[in-house]
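Sequence and predicted structure are below.
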Amino acid sequence: MTRDDIGAQAAEQAAFDEVAARLRRDEELWTDFQALCRHGGRMAGTASERAAQDWCEQQLSVFGTVARESTPYAGWRCDHAVLTRLPDGRQLEAVPLLGTAFTPEEGIELPVLDLGRGTPDMITAAGDAVRGHAVMVQHEYPFSTRTVHRRVKLAAAQQAGAAALLVVQPEAGIGPVSGSSGRGGGPGIPAMGISAEAGLALRQPGARVRLCIGGEDLPQARTDTLVLDLPAGQAAHPDERVVLSAHIDGHPLAESALDNATGVAAAMALARAFAPRMHVMRRGLTVCLFSAEEWALNGSREWLAALPQARRAAMALNVNLDSLAGSPRLTALTSGFERLGGFARSGASLAGGDLGVHLPLMSNSDHANFAAWGIPALRLIAGFDEPDSALRLLLTPADTRALVDQGHLRGATVLAAGVLWRALRADSLGGLRNEPAPGGGA
């Protein structure tokens, strides 16, 4: 390395250190996070979601014009949902999975089949015993290399002839677990998340339940994607954009604090820190705040599909912030882009931190929809492969601001700033895309 190279590297570090210092003393990061939590669970289609979107638009408009781009999604409204143990009539702690199929008005009475973890192999092995039953399976820590997602279990149970699915939250004293059914208005079976205590009450020979779930599918539902575009000041790549994203929406059980008030508050803090410095960046920054993420990533999928090709082609990288606290350890889920992990780690080192990397695609947040279009995309997440971390309480009534350590959120935001700085300042990001397979395949 030449003396000039060393000098340039030192100057780059010094310039970034100013951004990091601003973020470390940014009091609005924490007050924004708390304000988002005060809006409640922010489930798509509710007044809570709309109020949070209005508030986020107001906050971002300080840095430029915020577009509210109307986005369709497969909506759903639940008017009532009750799970009752038979024959004693005890009502159990339960919530419907978002978008789940409804029951007849009088409900359905079913025998319960407890399949423990309830993997597809276990469901298949149960054979005809599954048919006509309410199959009970365990909710798993969602951020692990071993996780079998609830929608995988639901699909397997439905295919095997189950009449309903019950997903048990494993920790006592927490309440039921929520989550998306992924049905999207199509065929399905009723599915509910239940508490550990409810699961225990049904783990007995001959257990039976009545499910009553009523509401309406809303196929023409719409939400808004908030978009703030901050052009670059230098002419190296004036048309390219780095997309910084997070999702506003959550679940009605609590405050959706970890998932994802943390990511939204961090995105707004990064916009504050970078907006005055865009004149030294080599490509622009687009901040996207999505909704309907909790609906099987429906919102960002529809938004990306509706964009003109030229607008998607300008997206050089997506940095998605989702669940940034609950553990001091941060991991980049790099969606199968082989060179993206090293790039993200170089940004983390700029911020003086360490970053884990998980290469295989995990379709557990909005980054997956960018990756599906061939756009290099990563999700920054706390607590990956840490099943004892606070992130085990996502999707439950415990996901409140009490779970979030301010130091964890601030450290994650500074580390994200390092990745973002590298992305906005790099000479080229073309090398982050995977090479075409032999024969021209993608």
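Structure received. Numbering: from 1, shown residues only.

Please count neighbours and contacts with C-alpha atoms only from this point.
Noted.

three-state assignment of residue 23?
Classification of residue 23 using DSSP: H, G, I helix; E, B strand; the rest coil returns helix.

was I right about it contacting residue 267?
No. Residue 23 is not in contact with residue 267 according to Cα atoms under 8 Å; the separation is 11.4 Å.

between those two, which one's more packed in?
When neighbours are counted by other Cα atoms under 10 Å, residue 23 and residue 267 differ, and residue 267 comes out ahead with 28 against 22.

Which element, helix or strand, includes that one?
In the assignment (DSSP states H and E), residue 267 maps to helix 262-274.

same check, this time on residue 214
strand 208-218.

Which positions within that strand qualify as buried?
Going by neighbour count (16 or more other Cα atoms under 10 Å), the buried part of strand 208-218 is 208-215, 217-218.

ok, then the element right after the helix holding residue 267?
Using DSSP H and E, the helix or strand that follows helix 262-274 towards the C-terminus is strand 284-290.

got the angle for the strand or helix carrying residue 8 vs helix 262-274?
Element membership for residue 8 (DSSP H and E) is helix 3-24. Interaxial angle of helix 3-24 relative to helix 262-274 (axes from the mean of the first three to the mean of the last three Cα atoms, to 10 degrees): 120 degrees.

now for helix 3-24, which elements pack on it?
helix 262-274, helix 406-425 (3 or more Cα pairs under 8 Å, 6 or more residues apart in numbering; DSSP states H and E).

another one to put next to it:
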Amino acid sequence: MNRDWRRPLVGRMLMLLGGCLLLGLVTGEYAWTLVLGLLAQLGWMLGQLIRLHRWLSRREKDEPPPDGYGLWGEIFDAIYHLQRRGQRERGRLQAVIDRIQESTAALRDAVVMLDSEGNLEWWNRAAETLLGLKAPQDAGQPVTNLVRHPRFKEYFEREEYREPLELASPINDDVRLQFQITRYGNAEHLMLVRDVTRLHQLEQMRKDFVANVSHELRTPLTVLAGYLETLVDNVDEVNPRWQRPLHTMQQQATRMQALLNDLLLLAKLEAADYPSDNSPIDIQRLLQSIRTDAVALSGDQAHRIELDVQPGASLKGSEAELRSAFSNLVFNAVKYTPAHGTIRIHWWSDAQGGHLRVSDNGPGIEARHLPRLTERFYRVDAGRASHSGGTGLGLAIVKHVLLRHRGKLEIHSEMGRGSQFSCHFDPRQLLAGPPQPADEED
């Protein structure tokens, strides 16, 4: 293929002009011969363009280009090579796509690709088994029309995909699935679905075991604590050397009862996603009651406990559960803040929802402990927690109560400057105005 196309083109134009001038010399019509020569050249160029268009418009991919020479031969050859290169590249990309689809089809986890609106674009075979998707009729359907659980719809629409969601399979209630969504590209979604039925069963077995053991221990421990209380009440009739052991046993029995009560409360919280007694709660009245209890708990330590509640604050949920969660945070601040320290309880609401903040000027918590504070039985200082009578389950209870009320817990602390525990509730948990007392409904 001739790469230097300029020389033949210039030579052809010179030959054309020379022929036209020679013909004009013979006929004496120089202008007309030049016009006719240029028209002939233009017609030939138009003919080559038509040949090129016909060749490009044909569907046969392997058809060679039309014969040509000079500049047009170069054009035909260049387009042909570009065409072949594009075919090879498309073949390579198609092979990659085929391999990816084959590998994802072999996965036991479901892989579902969604567009920016949440409509189904592609899925593997596992998605048909786990979610009941059917090709091709489900293509283009919104995923929330096929996975109809309210919690999935809420999870998808909130677009907060940091934590996975566990739900029963839409086609089999005995199968437990874990949904994890990732954003990519132009706001598209990649949804991975795993079968976690076995893990869920093991976790349920653990919960049932803890709940059953706690329930079975409750009765004998109550009997033991009752006899110890009777003996302590009549300590004057007991040998003096048994007085201290009796008081110690009573303290430990009380601590064991508190531990069992917390374990049973956790089991109850984990048994359902939402509280059964969902009713309006007067936040100001609830926090005032908790502050009164905190002042009594402070006693001789004389903590300064400040309460700041936005007027008309009200929340939807279980008052007993929220009282347990809020009092855990406030009482922890009282226990771990030095005497005469300051504890602030602040409630406010905004466009993001309702917020409770409990802050203190205590010793603070090291940053390495913060991610694990809500784990069961995790203690920053085992000796100090044991001395204070804690069970190690308080913040775990707070976490589960907030999850059941569409809330989350945030912890900030700095050594030597105190700690700050914040509860953030979804706007849907807020009520427009303060709840009305029951006797005013008549």
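Noted; the coordinates are in hand. Quick caveat, the model's predicted, so the values are computed rather than measured.

Quick check: TM-score for this pair?
Between these two chains, after superposing, the TM-score reads 0.28 (TM-score structural alignment, normalised by the length of the first structure); 203 aligned residues with a Cα RMSD of 7.0 Å.

Tell me which residues of the helix holding residue 8 of the first structure come out buried.
If you call a residue buried by 16+ other Cα under 10 Å, then helix 3-24 of the first structure has these buried ones: 16-17, 19-20, 22-23.

Which of the residues in stretch 401-419 of the second structure are classified as buried?
Neighbour-count burial for stretch 401-419 of the second structure flags 401-409, 411, 413, 418-419 (criterion: 16+ other Cα under 10 Å).

so of those residues, which ones are in strands?
Among those, the members found in strands (DSSP state E) are 407-409, 411, 413, 418-419.

hmm, back to that, with distance to residue 77 of the first structure added, can I get the helices and strands packed on helix 3-24 of the first structure in JSON lines?
Formatted as JSON lines, those follow (distance: least, Cα to Cα, whole Å):
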{"stretch": "helix 262-274", "distance to residue 77 of the first structure": "25"}
{"stretch": "helix 406-425", "distance to residue 77 of the first structure": "33"}
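
Would you agree residue 85 of the second structure falls within a helix?
Yes. According to three-state DSSP, the state of residue 85 of the second structure is that of a helix.

Tell me what angle the helix holding residue 8 of the first structure forms with helix 406-425.
Angle, helix 3-24 of the first structure to helix 406-425, by the same axes, to 10 degrees: 140 degrees.

Strand 284-290 and the helix holding residue 267 of the first structure, what's the angle between them?
Interaxial angle of helix 262-274 of the first structure relative to strand 284-290 (the same axes, to 10 degrees): 160 degrees.

list the helices and strands helix 262-274 of the first structure packs on?
Packing contacts for helix 262-274 of the first structure, counted by 3+ Cα pairs under 8 Å, 6+ apart, involve helix 3-24, helix 27-38, helix 47-60, strand 241-247, strand 284-290, strand 315-321, helix 406-425.

Mind putting those into CSV with distance to residue 371 of the first structure?
Below are these laid out as CSV (distance: least, Cα to Cα, whole Å):
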stretch, distance to residue 371 of the first structure
helix 3-24, 28
helix 27-38, 28
helix 47-60, 25
strand 241-247, 12
strand 284-290, 16
strand 315-321, 9
helix 406-425, 16
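
wouldn't residue 76 of the first structure be in contact with residue 96 here?
No. Taking Cα under 8 Å as the definition, residue 76 of the first structure is not a contact partner of residue 96, at 11.3 Å.

Tell me which of these two has more neighbours.
Remark: of residue 76 of the first structure and residue 96, residue 96 carries more neighbours, 30 against 22, as counted by other Cα under 10 Å.

All good on my end, thank you.
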